[in-house]
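Enquirer: Pasting the sequence and the predicted coordinates here, then a few questions.
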Amino acid sequence: MTGALSVDSTARTQAAALRAKDISARELLELHLDRIAERNPQLNAVVSLDPERARAAAAAADDQLVSGGEIGPLHGLPFAFKDTHAAAGWRTTYGSPLYAEHVPDADELVVERIRRAGAVPIGKTNVPEFAAGSHTFNRVFGTTLNPHDPSRSAGGSSGGAACALASGMVPLAEGSDMGGSLRNPASFCGVVGLRPSWGRVPEWPQANMWETTSTGGPMARTVGDLALLLSVLAGPDPRAPHALGDAGAAFAPPLAATAVRGLRVALSADLGGAFAVDADVRAVVEAAGTALAGAGAVVTGAVPDLSGADACFRTLRAWHFQARFGALLAEHPDGFKASLAENIRAGESLTGADVALAYQRRTALAQRMREFFTDHDVLVLPVSQVPPFPADQEFPTSIDGRPMESYLDWMRSAYLITVTGCPAISVPFGTTPDGLPVGVQVVARHGGDRFLLEVATAIEALASSAN
């Protein structure tokens, strides 16, 4: 092992050290297991940990490197899969007591790709029940806490992933995002999370391959590391007919920050009054605007027309949840947390006309966003409307004096973007006065993921200078 390589080094640095044989996969694994032993008992981010199986996989990775076999881009890096993603032979609970002892016999596509890229599986990352809600707690493993302040939420539903990343338990993480489940925990934990363009990261198997509000995606501590993982996750697959055709390898080369001077930035802390926002979050978004303008960007307060987006998302979410969980809820009426059961039941009264209207609205939203991005390069807004809230709350009950009536209300800043189909990334930019991380959400046109990552790299550098 050379230099100051540690579990806090970038994933690209760790991967390069493994390829150069400056450190073995076994040594790197032990460093991460030590960090997990140090921090996980308090934070509860990694679940179903299996050190001995991980050690066997690390030994195999070292043997493969010695033998001269083909080496994948994640070769030897310790990895924990989101506990809603099936991993063959590995306990996968979905955060539900109904699946507390479930062990799948096949990998999901996202897991399959990460294994093929050479990662060393160590366990799973904690989730809310069936990934519903942006606060990670369940009756199987308990609550995941924020690594910057363990009295606070780590966000969700990829909260275990974001917490594990931020605390150095893993160098990379994957997750999924319907209403903000990659973006929100990234903001809460001070890491980077990308909801890619719809179709960029294919999913298989799916109960409904035409359901398009949820997508898998990468998380990392830096934008450059996130691009490395995206290069593994992205790309077409014959089992996923809606997948975009670009090869994932397009994201592998190191990112260059796009030129900020002349960049056309539309920035709003509340999308023209579309949602309530905490004053500390507003301050960070406005600071990002000041920094971008100072670097030469053309920053305006323009906002896209997202009328109908709220109703569209809520209809499609309820429809999806009822189709997926309705029969299970009927069989186990006490087997679901109350907020999820309510969301499932909300789908029971939907008609075909309701769902058709939601898709008509989504089609119109996509067209309006295409038009918006002819005059603007990116849209910048909050990731989450609040900073990390107390971990003993299920969700914030009010923001800036406005009551939140359900566990969805406080996530509008994320889910209004979901139904546009556009890629959106959470980039750390500042903190609250008491030191809690706050990210900004950057959105680009559908298909513009590489450009979005280049802009995010520039914003990451501005954040570093500003802080």
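Expert: Great, that's in hand.
Enquirer: from here on, contacts and neighbour counts on C-alpha atoms
Expert: Will do.
Enquirer: Please pull up the helix or strand immediately following the helix or strand harbouring A80.
Expert: Per DSSP states H and E, A80 falls inside strand 78-82. Counting by DSSP H and E, the next helix or strand C-terminal to strand 78-82 is helix 109-116.
Enquirer: And whichever helix or strand comes after that next one, what does it pack against?
Expert: Moving toward the C-terminus from helix 109-116, the next helix or strand (DSSP H and E) is strand 120-125. Strand 120-125 is packed against strand 46-47, helix 51-67, strand 78-82, helix 159-166, with contacts defined by 3 or more CA pairs under 8 Å, 6 or more residues apart in numbering; DSSP states H and E.
Enquirer: could you redo the last one with a cut-off of 7 Å?
Expert: strand 46-47, helix 51-67, strand 78-82 (3 or more CA pairs under 7 Å, 6 or more residues apart in numbering; DSSP states H and E).
Enquirer: Most tightly packed of those?
Expert: Greatest average neighbour count among those goes to strand 78-82 (a mean of 28), per mean count of other CA atoms under 10 Å.
Enquirer: From what I see, S384 and R412 are in contact.
Expert: No - the criterion here is CA atoms under 7 Å, and S384 misses it with R412 at 8.1 Å.
Enquirer: who has more neighbours, those two?
Expert: Set S384 next to R412 and count neighbours by other CA atoms under 10 Å: S384 wins out with 30 against 23.
Enquirer: show me what contacts that one?
Expert: Going by CA atoms under 7 Å, 6 or more residues apart in numbering, S384 touches N184, M411, S413, A414.
Enquirer: now it: how far from A131?
Expert: 17 Å (CA to CA, to the nearest Å).
Enquirer: likewise A17?
Expert: Taken as CA to CA, the span from A17 to A131 is 35 Å.
Enquirer: do the same with G326
Expert: G326 is 16 Å from A131, by CA to CA.
Enquirer: more crowded one of these two?
Expert: Neighbours were counted for G326 and for A131 using other CA under 10 Å; A131 has more, 28 against 19.
Enquirer: show me the residues around the more buried one that make contact.
Expert: Applying CA under 7 Å, 6+ apart, the residues contacting A131 are T84, S157.
Enquirer: and here's the other structure:
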Amino acid sequence: MVMNEICRMSAVELAQNIVRKELRAIEVVDAMLARIEECSNVHAFVCTVAEQARQAAKKVDQDLHSGQDGLPPLLGIPYSAKDVTNCAGVPTRYGSLALPAFLPSEDNLAVSRAKVAGAILLGKTATPELAHKAFTYSPLSGLTLNPFHPEVTSGGSSGGAAVAVALGMGPIALGTDGGGSVRIPAACCGVVGLKPSIGSLPDHQAQDLFGVTAHAGPLARSVADIRFFYRELEGGHIHDPYSQGRRPALRELHSLKGVRVAWLLKCGNKEVDTEVERLSKAAVNTMQDLGAIVEVVELDFARLEPHFLVLMESRVARSLRALDEKSLSKVDPSLLTHYDRGVSHTAMDYMDALSERATAFRQVQDVFERFDVIASPTMSAPPLAHAQDPHGSVIINGNETGRVRAEWYPYTMAFNLTGHPAISIPCGYTNSGLPVGFHLAARWYDEAYLLDVAEILEKELAVPTLSM
């Protein structure tokens, strides 16, 4: 089987072929590594672990040949991890030339669980420095190119992960999402991205266990592959406070009939691009055609931006506080802006931000008293130009609107503050061929239900993926 055929296959298809011995795991890994090399000009990867991956693949083939019982579910499935995620023995660089590379001796929990389930790590994907923005450029790896158009962003901060999946450099990528950082690049690159509930896929290495807003989450070309990978990763951890409580009973969903949908075209932002509005309205109308009960609701997520920034910038200041002036001069200027603000935030600013976070949680919980999912565009406009200032105003429909977080992706940012699970799926393409994402959020720990809704809608929309 030729490289492109293998690289086009889903994770589910690859798993079936490997177990049936119709494909060898080493063939799959070699095809993915060759594809990474072929696509090196898009800067999706920071590094590969080629020899480690090949050795793991050979071990898979040996185990299959020997007829070993009890083989793990992700046996031989290649994936990548974002370069803020610790993988034992592989340097974590954080997209930075200023911070020293960290060589972890222990895997991040998601990586550890993927390994136990039989998945094979291919390498680390590109991120903006400290994963701080929705545009994947870093001093370390340069500009990560969008596979649909070289002049627009691949999104961020898991831009390398989204590009890798879109171009067949592995069927699955593990990203992180601190304000939309899985869902935004998924929408920009025409793939699927899941942000789990707080506590569903814990980060037991997080510095602030109680104030966490960032979550590890998978990206793939289909909801089925997201489910296939994620179900092996989810589950509580003794060191995570949000994974100690009881989970809701699983709700099986076979159709959208009777599903109650809260629809948000805007959430405090001034404008929605006309093509994004057309495609996202078509998606929610499809839900209605399938039997869902859709009702327009009003929520103001854009107002959360200054409070989100206080929390984020305080963490940035803490991360960079030990750097001297020479090292700070190597920091991405947009990150340095966040650092300068972060050191000036007061304890009162921080407490105000926590209070607003609590208010937002209560408001979203009130919506889920009446609805099963909240639907919206993933972003208010298609992928923005690389030249967009991350701190500047966004122009939508020819109108200057406001800052990026409040005006381009208020839909995603809010659910990092409230902790609810959310997913972005493709809902179509603009007239110029750029992908547009559709966003769905559900109750805490209701990922299975969310994935059911997303998969039913995905099947009906039947948006074609990028050809390879």
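Expert: Yep, it's here. As the structure is a computational prediction, the values presented were derived from the model and not from experiment.
Enquirer: any idea which residue of structure 2 is furthest from its center?
Expert: Farthest-out residue of structure 2 from its mean C-alpha position, per CA atoms, centre = their mean: S66, at 37.5 Å.
Enquirer: what about the nearest residue to I114 of structure 1 once chain neighbours are set aside, neighbour count?
Expert: Distances taken as CA to CA, 6 or more residues apart in numbering put V232 closest to I114 of structure 1, at 6.7 Å, once the chain neighbours are dropped. By other CA under 10 Å, the residues close to V232 of structure 1 number 25.
Enquirer: and the angle for the strand or helix carrying V232 of structure 1 with helix 109-116?
Expert: Per DSSP H and E, V232 of structure 1 falls inside helix 223-233. If you take axes from the mean of the first three to the mean of the last three CA atoms, to 10 degrees, helix 223-233 of structure 1 sits at 100 degrees to helix 109-116.
Enquirer: Measure how far helix 223-233 of structure 1 is from the centre of its chain, please.
Expert: Here the centre of helix 223-233 of structure 1 is set off from its chain's centre by 12 Å, with CA atoms, centre = their mean, to the nearest Å.
Enquirer: Tell me roughly how far it lies from structure 2 on average.
Expert: If you overlay the two and look at helix 223-233 of structure 1, the average distance to its match in structure 2 is 1.2 Å (mean CA distance after the TM-score superposition for structure 1).
Enquirer: Run through the neighbouring helices and strands of that helix.
Expert: Based on contacts counted as 3+ CA pairs under 7 Å, 6+ apart, the elements that helix 223-233 of structure 1 packs against are helix 109-116, strand 215-220, helix 449-466.
Enquirer: Can you name the element that comes right after that helix?
Expert: Downstream of helix 223-233 of structure 1 (by DSSP H and E), the next one is strand 264-267.
Enquirer: residues in structure 2 aligned with that following strand?
Expert: Mapping strand 264-267 of structure 1 onto structure 2 (TM-score structural alignment) gives residues 260-263.
Enquirer: Which residue lies nearest the spatial centre of structure 1?
Expert: Geometric centre of structure 1, nearest residue: L182, 1.7 Å, by CA atoms, centre = their mean.
Enquirer: OK, contacts around it?
Expert: Per CA under 7 Å, 6+ apart, neighbours of L182 of structure 1: S158, G175, S176, G193, L194, R195.
Enquirer: what residues are up against the fourth one?
Expert: Translated: G193 of structure 1. Contacts of G193 of structure 1 (CA under 7 Å, 6+ apart): L182, R183, A186, P218, M219, A220, I425, S426.
Enquirer: Please identify which helix or strand holds the closest residue to the residue nearest to the centre of structure 1 other than its chain neighbours.
Expert: Of all residues not flanking L182 of structure 1 in the chain, G193 sits nearest, at 5.3 Å (CA to CA, 6+ apart). G193 of structure 1 belongs to strand 192-195 when assigned by DSSP H and E.
Enquirer: buried ones in that strand?
Expert: By neighbour count on 16 or more other CA atoms under 10 Å, the buried set for strand 192-195 of structure 1 is V192, G193, L194, R195.
Enquirer: mean shift between that strand and structure 2?
Expert: Superposed on structure 2, strand 192-195 of structure 1 shows a mean distance to its aligned partners of 0.7 Å (mean CA distance after the TM-score superposition for structure 1).
Enquirer: burial measure for M209 of structure 1, as a count.
Expert: So M209 of structure 1, with other CA under 10 Å, has 14 neighbours.
Enquirer: My error: substitute A20 of structure 1 in the last question.
Expert: 11.
Enquirer: what's near enough to touch it?
Expert: For A20 of structure 1, counting by CA under 7 Å, 6+ apart, there are no contacting residues.
Enquirer: counterpart of it in structure 2?
Expert: By TM-score structural alignment, A20 of structure 1 lines up with R20.
Enquirer: I'd like to know how far that match sits from E13 of structure 2.
Expert: Distance from R20 of structure 2 to E13 of structure 2, counting by CA to CA: 11 Å.
Enquirer: Check S181 of structure 2 too.
Expert: Distance of S181 of structure 2 to E13 of structure 2, given as CA to CA: 27 Å.
Enquirer: Tell me which of the two has more neighbours.
Expert: S181 (33 against 13).
Enquirer: contacting residues for the more buried one?
Expert: A134, G156, S157, S158.
Enquirer: Mind checking what secondary structure the first one has?
Expert: Of the three states, A134 of structure 2 takes coil according to DSSP: H, G, I helix; E, B strand; the rest coil.
Enquirer: Quick check on the contacts of S181 of structure 2: which are buried?
Expert: Looking at the contacts of S181 of structure 2 with 16+ other CA under 10 Å, the buried ones turn out to be A134, G156, S157, S158.
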